[in-house]
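Asker: coords below, sequence missing:
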């Protein structure tokens, strides 16, 4: 698989993640951990059936258990940290901090073997982050020491996902099919935590079950397999910048559903995010002398 094709596949994960907010709205009143449990069960089963269809199940036996532990803790940890960050701090502020993960991917990827740090990648990521910040800040961001724990969890959330994405590249020889094990193990852990801290409330409407099914199929399912291909074989720095398109596309989806209004802020955010992606893409296409190259 070529680097360009892998980058495109990774970008499809970003498109799927942009539907997360709209679909989540339709899952009420399902509590977060129960929703996490159901969706990861669906996403894991998709990967299991795909692996069986390809006849690659036996190959997973050669994968070392620390890899499975790492993947499970990353997926489970990210979502638990995110859910509780939004409970302990205002959603807009916590979301803004959590969305530092694409920027961290651009920074941390410079530590990878054969990866080069280019100022253009950082400039593109910063531009796109400013665009994402505009979208989130439009919801009246409030930072206060009262919410310090929630903001700290949001920062841990960003570090967890960026670290998972970058470290996954070091395990490029691990088959993408292994992600279904991460998903099913995350689902099992989520079920246990749900029964410990939440009241079980299943949705009554068919539309809510459809939304949950679509979440499990897309943003909390296939997206993780696409992302694994992208970060292992694609341009990880470009993917980090492209990831800022998720909140923008998410807002446009909500606008199309009548859940939000089109504004000058949204237009400016679209310009910044698009500009950042273009800058990063141009840098990726031009061979230039790196400012820094990891010796690891």
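Answerer: Good, I have the coordinates. Quick caveat: nothing in here was measured; it's all calculated off a predicted structure.
Asker: can we go C-alpha only for contacts and neighbour counts from here?
Answerer: Fine.
Asker: how about the strands in the stretch 1-150 of the chain?
Answerer: Per DSSP state E, counting those that start in this stretch, the stretch 1-150 of the chain carries strands over the ranges 116-117.
Asker: use this one as the comparison:
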């Protein structure tokens, strides 16, 4: 598989994640841990189909337990934070803050061996954080009442940090097969069931459309997307993939607006452009680095 093809496959995950916020809102009132359990249970089934189709299920035996633990921690932690954030804060604002992860991937990959942090990274970071601040201070996205917006925004920020760390570290684990994501999903579902039984009240989707949203999440944004992303970050150009990922907050916001879950206001649009534009600016220095340097960083 060529580097460009792997990067393109990774970007397909970004297209699926554009629906994550909209589908998550549509699953209400399912609590976050139960939603984790349901969607990752479906995702584990997607992984079994993936492994059977690619003939790689047998490779699971050679993956170390530590690698599986890392993957489970990344997926479980990120989605617990994400689903909780969207339950506590307005979906559009929380989703945009969570989508600071492309910026953090660029910043993190710039600190890998053979790379260095440049002025463009810092300027782009300032723009992206300005967009996040506009969301938190201006609350331009509209929508219904939120139980605890401030806590939701904090959790959304944690999402961004968690997913960026997972993606950059996955790059360093490129020798392990993508089918290992099946175990990540199964482990995340199991942990979510246990945690749900301990601390949450069981509340199922309120309608047939809610169940459709749960299944759609498990098949796409919380299922196939992780396998596609794993290929992209391990075998593609992680900086180019980061640049492409900056479409995610804009696409996600457009999906929420189109679905009637957020208002198309100037404040929300400006915040999305600041986050996406700042992250893209941060990627420019890295994308212009010498080819030999980039290869050393992604070895």
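Answerer: Right, received. Where do you want to start? All figures in this text were calculated on a predicted structure; none of them were measured in a lab.
Asker: which one in the first structure is aligned with residue 189 of the second structure?
Answerer: Residue pairing (TM-score structural alignment): residue 189 of the second structure is matched to residue 187 of the first structure.
Asker: with residue 173 of the second structure instead?
Answerer: By TM-score structural alignment, residue 173 of the second structure lines up with residue 171.
Asker: who touches the aligned residue in the first structure for residue 225 of the second structure in this structure?
Answerer: In the first structure, the residue paired with residue 225 of the second structure is residue 223, using TM-score structural alignment. Counting by CA atoms under 8 Å, 6 or more residues apart in numbering, residue 223 of the first structure touches 12, 13, 14, 16, 17.
Asker: the helix or strand harbouring residue 223 of the first structure vs the second structure, average distance?
Answerer: According to DSSP states H and E, residue 223 of the first structure maps onto helix 223-233. Compared with the second structure after the fit, helix 223-233 of the first structure shows a mean deviation of 1.3 Å (mean CA distance after the TM-score superposition for the first structure).
Asker: I'd like the next helix or strand past that helix.
Answerer: helix 236-242.
Asker: relative to the second structure, what is the average displacement of that following helix?
Answerer: Helix 236-242 of the first structure, aligned to the second structure and superposed, deviates on average by 3.2 Å (mean CA distance after the TM-score superposition for the first structure).
Asker: repeat that for stretch 65-75 of the first structure.
Answerer: Here the mean offset of stretch 65-75 of the first structure against the second structure after fitting is 0.7 Å, by mean CA distance after the TM-score superposition for the first structure.
Asker: dump the residue contacts of the nearest residue to the match of residue 173 of the second structure once chain neighbours are set aside.
Answerer: Nearest non-adjacent residue to residue 171 of the first structure, counting by CA to CA, 6 or more residues apart in numbering: residue 232, 7.4 Å away. Listed by CA under 8 Å, 6+ apart, the contact partners of residue 232 of the first structure are 168, 169, 170, 171, 172.
Asker: can you tell me what residue 232 of the first structure aligns to in the second structure?
Answerer: By TM-score structural alignment, residue 232 of the first structure lines up with residue 234.
Asker: quick one: that match from residue 196 of the second structure, how far?
Answerer: For residue 234 of the second structure, the distance to residue 196 of the second structure equals 32 Å [CA to CA, to the nearest Å].
Asker: the residue lying closest to residue 75 of the second structure once chain neighbours are set aside sits in which helix or strand?
Answerer: Closest residue in space to residue 75 of the second structure, ignoring its immediate chain neighbours: residue 188 at 6.6 Å, by CA to CA, 6+ apart. Using DSSP H and E, residue 188 of the second structure falls within helix 181-199.
Asker: what packs against that helix?
Answerer: helix 32-54, helix 65-88, helix 225-235 (3 or more CA pairs under 8 Å, 6 or more residues apart in numbering; DSSP states H and E).
Asker: so which of the ones you listed is nearest residue 25 of the second structure?
Answerer: helix 65-88 (7.2 Å; CA to CA).
Asker: and the closest one, what's buried?
Answerer: 68, 71-88 (16 or more other CA atoms under 10 Å).
Asker: sorry, back to before: distance from the chain centre to the helix holding residue 223 of the first structure, please.
Answerer: 11 Å (CA atoms, centre = their mean, to the nearest Å).
Asker: picking that back up, the match of residue 189 of the second structure - how many residues pack around it?
Answerer: By the measure other CA atoms under 10 Å, the count of residues near residue 187 of the first structure is 27.
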